[in-house]
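Q: Give me a model of this one.
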Amino acid sequence: MDKDGNLVNADERWPVVMGSEQPEYYTTTKAQGEAIVLESNRTTSHPNFLTTAIRPAGIFGEGDVQMLPSMLKASQQGQSKVQIGDNQNLFDFTYVENIAHAHLLATQALLATHRIAPTIPLDTERVDGEAFFITNDSPVYFWDFARMVWKEGGETQEVSKNWVLSKDFAMAIGMIMEWVYWAMGKGAPNLTRQRARYTCINRYYCIDKAKRRLGYEPMVSLEEGVRRGVKDIMSRQGLGDKKAQ
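A: Next comes the predicted model:
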């Protein structure tokens, strides 16, 4: 990851950034949790206890309470008319069923390894003690994904009519809004410096390791996952087949 937070076709050989070098507390806690899991693999006291770590990227789908709901809310509030950055940054988003599929494949691999314990598989085949990136294997430009969600929710805004804000300008607005909301005791605004920065960075991964060792392939496409996820959320919002306004 570079100083701007970009991850370009990153694989499991990339270093895990934690502590003072990691500005996001949530990311640090995830890394710490993963370290505990992997360090528990084949310990001296429990040599037959096997673990692995799944690293999903950008989870969305049915039951989503964060990504899709916030995107649909932006559309419903008329905020989909604004784009931050030039939309040339690629992102990996992963449908939840594909992630569940990866967990099942990892479980099967661990059980197969357990049957031959204490023998350790070759490094090129090993699953226990290893981490695996899991994605839909379909990197997409950030705002293209958002518009895919908005269209499924009923958005008809033409891209040519969108307002495009530079990252620096959006960061400045975000900072002002953060201070205003803080002063008014309202918590966090919809636009923050972190969100402005996040929408302009590259975050996509190489999942070749998961393909080779787990036999992973996404079962559900990005488009179908969005369709299912948006349908579920609109149903939970009581919108049913209505279009987002």
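
Q: C-alpha only now, for contacts and for neighbours.
A: Fine.

Q: What helices and strands are in contact with the longest helix along the chain?
A: Longest helix of the chain, by residue count under DSSP state H: helix 96-115. With contacts taken as 3 or more CA pairs under 8 Å, 6 or more residues apart in numbering; DSSP states H and E, helix 96-115 sits against strand 53-56, helix 208-214.

Q: and for comparison, fold this next one:
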Amino acid sequence: AQGETLVLNFNKSSPTGMLTTSIRPAGIYGERDTTVTKGLADHALKSSPFVLRFQLGDNDNLFDFTYAGNVAYAHMLAAQCLLATFKRLKSGGAAPLDHERVDGEAFNVTNDSPVYFWDMARSIWALMGKVVEPEKAIALPEGALTVIGGLLEMVFGLFGKKPRMSRKEVRFSCMTRYYSCEKAKRRIGYVPVVPLEEGVVRSVGTVLEKEQGVEAKKEL
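A: Here you go, the predicted structure:
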């Protein structure tokens, strides 16, 4: 939040009249990402089919996952709009109307297709050959897990280690977190170019390639 404030406050404040904007991506995933895809894929690789049936919370929380390529595309569109406005102002043209402005504004960027959190996880696992039927999922209560996560953090912390489940993981898995990107559509012309499902296939593909490489080295 502080970084965004600094960026937006810098808009038109420098001697060069530099224009700025802020892009707010939600839940970035993609090839070789080290958070969403890696975290869920690692869990699948380390867990038995029975363990994968357990989910944190009731899976009633919609969540926005945004493909990294779409985030990059949004940045390009925003940059083009800023350049167009800068040239327009330098040539003596009128500033964009308030409902057209890009400079000094913040934009949510998503894949515009929120999904339930554990549905996303299970789609990743299915591509890895670990199918979990939703009706066989075992929901664990968020409140109890938050307490357990805190205890695990304390115990593992004594040995300088991090537990596989912490309060942060519980909160992240159970929170409702989706946003409207209508403003980005109207003002910078943003539309997701890579659908959610295709992005998942691409992301998991790099995970499988890496695992195949690891297995090949073991056989040497």
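
Q: Quick one: map Glu158 of structure 1 onto structure 2.
A: Taking TM-score structural alignment, Glu158 of structure 1 has Glu133 as its aligned residue in structure 2.

Q: just to revisit the earlier point, so how much does the longest helix of structure 1 differ from structure 2 once superposed?
A: Helix 96-115 of structure 1: mean distance to aligned residues in structure 2 after superposition is 0.6 Å, counting by mean CA distance after the TM-score superposition for structure 1.

Q: So for structure 1, which residue is the most central one in space?
A: The C-alpha lying nearest the average C-alpha coordinate of structure 1 belongs to Gly58 (CA atoms, centre = their mean; 1.3 Å).

Q: So it sits against Ile99, correct?
A: No - Gly58 of structure 1 is not in contact with Ile99 according to CA atoms under 8 Å; the separation is 10.5 Å.

Q: Need the overlap of contacts for the two.
A: In the contact map built from CA atoms under 8 Å, 6 or more residues apart in numbering, the residues linked to both Gly58 of structure 1 and Ile99 are Thr135.

Q: Return the residues in contact with the residue nearest to the centre of structure 1.
A: Taking CA under 8 Å, 6+ apart, we find Gly58 of structure 1 in contact with 92-94, 135.

Q: Any figure for the gap between it and Tyr181 of structure 1?
A: 27 Å (CA to CA, to the nearest Å).

Q: And for Phe169 of structure 1?
A: 18 Å.

Q: OK, contacts around the counterpart of Ala106 of structure 1 in structure 2?
A: With TM-score structural alignment as the criterion, the equivalent of Ala106 of structure 1 in structure 2 is Ala78. Counting by CA under 8 Å, 6+ apart, Ala78 of structure 2 makes contact with 21, 102, 188.

Q: overlap between those and structure 1?
A: For the contacts of Ala78 of structure 2, the aligned pairs still in contact in structure 1 (both residues aligned by TM-score structural alignment, their matches' CA atoms under 8 Å) are 21, 102, 188.
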